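# Predicted coordinates and the sequence they were generated for:
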Amino acid sequence: MTTRERDRQDVQGVSATRRLEIRLREVLDRRFLAVVVLLGLVVLGGGWVAYNTHVDPGTEETTAVVGSWSEEPELSHQARVQADNPVFETGTVRADRPLYFTRLMPELEGLYAYAYDGSVTDGSLSVEATSYLVIRAVDGEETLWQERERLETTSVDGVEPGAAVPLSFTVNVSELDARIGSIVADLGADPGTTETSVVVKTTASGTIDGKQVANAHEATYSIERNDGSYAVTTETSGLGGGEFTRTVTTERTYGPLRSFGSLAALLFGVGALAWVVHGRRTGTLGPSREELAALELAQERAEYDEWVSRGRIPVGELEGPTIEVESLEDIVDVAIDSDRRVIEDPTAEAYYVADRGAVYVYEPAEFPGADEALPAPADDAEPIEIDPETTLDEPVEAEPEAILDDVESDRARRDSAPAAGSRVAVDGPGADQASLEALFADVETWEDELVTPDANGASSGGDSDSSNAASPPMEPDGGTEPDATDHG
C-alpha cells in the first residue's frame, strides 16, 4: 500500500488503533512537561531499585539449621510359654503379641532401649532409666489410689549418637489379681477402675555438637487384664529433640519481579523519555494537522454513517450546477432535507448529493490549511515585464488607451486563473504574487486618474498648463474618436 493510499484510507476511515495512537500522541504533546516529569520519576525509581537489587543488594542475617537430634527409644515385650498345652510348645517365647494367656505365659518381660540420633556429628549424654510397676484405681481422669514399685534401673555415661542403653524388667501377671485383692481388702472398698502398667522414666543430659541438651521422658507398658488373658500396649511421651541453628550473614536476594521488573522499568523510562524528547524536538510527537483532520473526519463519518453510502460515480455522470459545502455535516443536512443519501466516492475523495438537477459536493481537505498557500501558475499565464528600476511614485509615460487595454487584458487573465491552489507566473527579479497584486492595484489607480473627468470636463493625470484647460482628444487605436463632453 502506497503512502497516498494509506493517507486516503485514513481520511475515509481511521481504525480504532490509529485513532487511539493519534489521541495518545496529542495528549503526550499537550502534556509534554508532565509526561517528562513522570518518565523521569520512572527512570529514577527504576534505576534506584535496580541499583539496590543488582549492584548493592545489602546483607541480611538468617538463621541456618546446622544439625538436629531426637530421642528414639525402642519398646518391646514378650512372654515365655511355661505350662504344657496342646497349642504352644513349652519354652518358646511369644514376642510382641497382641494377646497373652495368663496360665500358659504368666510372666511378662519388657524390653526398653534408649537411643538418640539425628544429623549430628558428635554427642555425649548421660542416661539414667528406671522402671516402675504402677497399680492404681481411677474414676475418669481422677486417680483414687495408686501403688508404685521400683523394678529395674540403669545408668550409662558418654552415650554417643546411635548407641543403645538397654533396660529390661519382668512382671508376674498371674500374681497381680491377688495383689490387687489384698489392696482392696485393706481399703475395705473397690471404687473406680483398676489399671496396671509398667512405666520407664528416663533422663538424658549432656552435649550434642557442642550444644547443651537435657530431657526427661516416660515410656509406658499398659497391661489390660481379662479372664485368663492379658494384652500389652506401649506409648511414649515427652521425647526430646530439636534443631541446632546459627546466625548466618548472607547477601540479600530478591524475587524475579523486582530483579527483572526494575530493569524493565529503567529501560522503558529511558527509551520512552528519549522518544518523547526526540519527537518534541523534531515535531513528530504530536499529531499533524492532516492526522487531526483525518481523525475529525473519521469521527464525523462514524456519526453520520447511516446517511452515507460508499460508491463510485463515473466521470461525466454529474450534470447540473455544482454547489460546494464546507463540511460533512452540511452535506448530510442537505441529504436529510432532500431525502437523499450521501454518496462517498473514495476515488474522487469527495461526498456527493444530487437533488433537483444540482449536485452538492463536499471535498475534505487532504492537507488542512492548503487555502493559505500561494496560487499555482495558470496554463495561459504570460509573464509580465517589470522594470526593477521603475517605482510607483514616478509618472508612467504611456498612451491612456494602451494602458486601458493592458488593464482589461490583465483583468481577464486574472479572472481566468484558478482562484485557489494556483500561482501566476511572473518574471523578473523578486517578483511574486504580492507584487503582482500591488501592480494591479496601482494600474487601476492610474486608470481612474486617466479617464475620470474633473470639474471642468478635462481628464486628470496629463501634462497641462492650468487646471481649467481641457485635455485634447486622443485618438485610440482603430480610428474611433471618443465622445468628449464639456461639463464646464
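That came in fine, so what should we check first?
# CA atoms for contacts and neighbours, from now on please.
Fine.
# now the helices: where do they sit in this structure?
Here the chain has its helices, by DSSP state H, at 3-12, 16-30, 32-50, 176-187, 256-282, 289-303, 328-337, 400-416, 433-451.
# just checking, what packs against the fifth one?
When you say that, I think you mean helix 256-282. If you count contacts as 3 or more CA pairs under 8 Å, 6 or more residues apart in numbering; DSSP states H and E, helix 256-282 packs onto helix 32-50.
# rerun at 10 Å
For helix 256-282, the packing partners by 3 or more CA pairs under 10 Å, 6 or more residues apart in numbering; DSSP states H and E come out as helix 16-30, helix 32-50.
# now the strands for the stretch 51-200 of the chain?
Applying DSSP state E, counting those that start in this stretch to the stretch 51-200 of the chain gives strands spanning 59-71, 74-80, 93-95, 100-101, 107-114, 116-117, 123-139, 142-159, 165-172, 193-208.
# Go ahead and name everything in contact with stretch 170-178.
By CA atoms under 10 Å, 6 or more residues apart in numbering, the surrounding residues in contact with stretch 170-178 are 77-79, 101-111, 133, 135, 151-152, 182, 184, 196-198, 223, 225, 228-230.
# let's bring in a second model and compare:
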Amino acid sequence: MALEDRIELFVTRQARPLVALFAVVGLLCLVGAGYVFFTPSTQTVTDEVNVQTIESSVETSAVATGESSLYDQGETLENKSAYFTQIAPVVSFHVNTTVPSDQPVLVTQRLTMETVGVRDGDPFYRSTRTLIEDQQRVSDGRVAAAQSINVTAMRDELETKRSETDGLGRFQVTLTLDVTYQTDSYEGTITTSAPFVISGQAYYLDGAVSDSKTHSTTVTRRVQEPSDPLEYSGLAFLGFVLLGLCGLIIRTEDNSDPEVLRTEISHSRHDEWISRGEFPTESEKQYISIRTLEDLVDVAIDTNRRVIYDPDIDIYAVIDGTEIYYYSTDDLHAHTWLNL
C-alpha cells in the first residue's frame, strides 16, 4: 500500500499542475487527431508518358539451290544458325524496323558489310560495302528492306586477299546496321553489329543483329493519400485518456486527506517500531500531542519504546512512565479518547 499511498499523496499535492498539464496535452492530442483526419498528406508520384519504342533487326534467308540430303531443292531457309555454300550460295539480309504507328516517322536504314585485315590486333586493310541504304517516312509503323549477296563469290574474294598477303594476317567480316529515326517527339540512332563468319563451306552470323530504344517523358503529379486511421484514432484515444485522468485527479484530490496519506506512508516505513494494541485513559497520565507520526516514531526510538497503534480509535501512542505521547489524524477520535 505504501507505493499507492505515495502516488496518491503526490497526485493530491500536485493536482492543479497535473490537471493543467494533462488537459492541455489532451486537447492538443484531440486537435492533432482532427488535423490528421481533415488534412491528409500528399505524395509526389512520377509517371512516364508518351512512351515510344523503336526496334530494328536483321534476319537471314537463303534458297537451297544445290542438291543435298539436308534440305529439299528450292526450299527457303530462314534464320538458320549456319548455311552452306554448296547448298545455298546466296544469302539475303532482311532489315526490319518497327516504329510508332500512330504518327508519321522518318526512318533511315543503312546495312554495311566491312572487311578488315588484322595483324597483331592492328588493321592493315579495310573496305566497306553498303548493302542497304534507304530513307522512308512511314505511318503504318513498319519499315523493311532486303539485299542479297553471293557468299561463294565473297569467299573466293577473301581467299584471294589471303593469298596476296601470304597468310600474314587474318580477315574479319562484320555486318553492321545503323538506323536513324525521327518521331513527333523523339529522335535517335540504333547501331548494332555481329561478325559474319565464312568457314570452309559454312557461313553464318555469329550473334544477333538487333537492338531497340525506348523513349518517354517524365512528369510528376501530387497524389493525396488517405489519413492513417491508426494515427488519428491513436491521438484521439490518448486525448480522451488524458482528459479522463484530469477528472480522476480532481476526484482523488477531493476525496484524499494528505495528512492521513502521510501517516499511512510513515506507518509503512516504520512498521518495525509500531505494534497494534489498545490503551485506557488514566487521569494521572500526562498526554502529549505529537505533530506527525514520524516525530512520534522518533520519540519511541529515543526512549527505546514501541509505538502502540489502536485501530479502533485510529490513534498512535508511546507510553513512557506517566507520559503518553500520542498522534492522531482525527481530533474527534483523540478528544473522545481523552474524554474531552
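Right, received. Where do you want to start? All figures in this text were calculated on a predicted structure; none of them were measured in a lab.
# can you tell which of the helices of the first structure is closest to A64 of the first structure?
helix 256-282 (23.4 Å; CA to CA).
# if I pick E291 of the first structure, what's in contact with it?
So E291 of the first structure contacts 7, 10-11, 14, 18-19, 22-23, 297, 366-368 (CA under 10 Å, 6+ apart).
# Quick one: buried ones out of those residues?
Among the contacts of E291 of the first structure, the ones that count as buried by 16 or more other CA atoms under 10 Å are 7, 10-11, 14, 19, 22-23, 297, 366.
# The second structure: which residue goes with E235 of the first structure?
Under the alignment (TM-score structural alignment), E235 of the first structure pairs with A208 of the second structure.
# Distance of its match relative to T174 of the second structure?
Applying CA to CA, to the nearest Å, the value for A208 of the second structure to T174 of the second structure is 12 Å.
# what touches both of these two?
193-195.
# With neighbour count and distance to T98 of the second structure added, can I get those residues in CSV?
Below are the shared contacts of A208 and T174 of the second structure laid out as CSV (neighbours: other CA atoms under 10 Å; distance: CA to CA, whole Å):
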residue, neighbour count, distance to T98 of the second structure
S193, 22, 18
A194, 16, 20
P195, 18, 24
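# now stretch 148-159 of the first structure: which residue numbers in the second structure?
Against the second structure, stretch 148-159 of the first structure falls on residues 128-139 (TM-score structural alignment).
# Return the distance of the matching stretch from the chain's centre.
From the chain centre to the centre of stretch 128-139 of the second structure is a distance of 49 Å (CA atoms, centre = their mean, to the nearest Å).
# residues contacting W145 of the first structure?
135-139, 183, 187, 191-192, 194.
# 7 Å - rerun?
Listed by CA atoms under 7 Å, 6 or more residues apart in numbering, the contact partners of W145 of the first structure are 136-137.
# Now do stretch 253-270 of the first structure: everything it contacts.
By CA under 7 Å, 6+ apart, the residues outside stretch 253-270 of the first structure that reach it are 39, 42-43, 46-47, 49-50, 53.
# picking that back up, any of the contacts of stretch 170-178 of the first structure buried? List them.
Buried positions within the contacts of stretch 170-178 of the first structure, assessed by neighbour count (16+ other CA under 10 Å), are 77-79, 101-102, 104-110, 133, 135, 151, 196-198, 223, 225, 229-230.
# rewinding a little: comparing the helices and strands packed on helix 256-282 of the first structure, which comes out most buried?
helix 32-50 (a mean of 17; mean count of other CA atoms under 10 Å).
# Check what contacts that helix and list those residues.
28, 262-263, 265-266, 269-270, 273.
# can you put the shared contacts of A208 and T174 of the second structure in TSV and add distance to D156 of the second structure?
Shown next, in TSV, are the shared contacts of A208 and T174 of the second structure (distance: CA to CA, whole Å):
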residue	distance to D156 of the second structure
S193	23
A194	21
P195	18
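# So which of these are in strands?
When DSSP state E is applied, these are split such that 193-195 fall in strands.
# Tell me the counterpart of V55 of the first structure in the second structure.
In the second structure, V55 of the first structure lands on F38 (TM-score structural alignment).
# Touching stretch 232-239 of the first structure from outside, list them.
Stretch 232-239 of the first structure is touched from outside by 71, 98, 216-224, with contacts defined as CA under 7 Å, 6+ apart.
# which two in those are spaced the farthest apart?
P98 and A216 (28.4 Å).
# Which one's more surrounded, these two?
Set P98 of the first structure next to A216 and count neighbours by other CA atoms under 10 Å: A216 wins out with 16 against 10.
# If we ignore the residues flanking it in sequence, what's nearest the more buried one?
T203 (4.2 Å; CA to CA, 6 or more residues apart in numbering).
# quick one: that neighbour and E218 touch, right?
No. Using CA atoms under 7 Å, T203 of the first structure is not in contact with E218, being 8.9 Å away.
# could you measure S227 of the second structure against T46 of the second structure, distance?
When S227 of the second structure is compared with T46 of the second structure (using CA to CA), they lie 21 Å apart.
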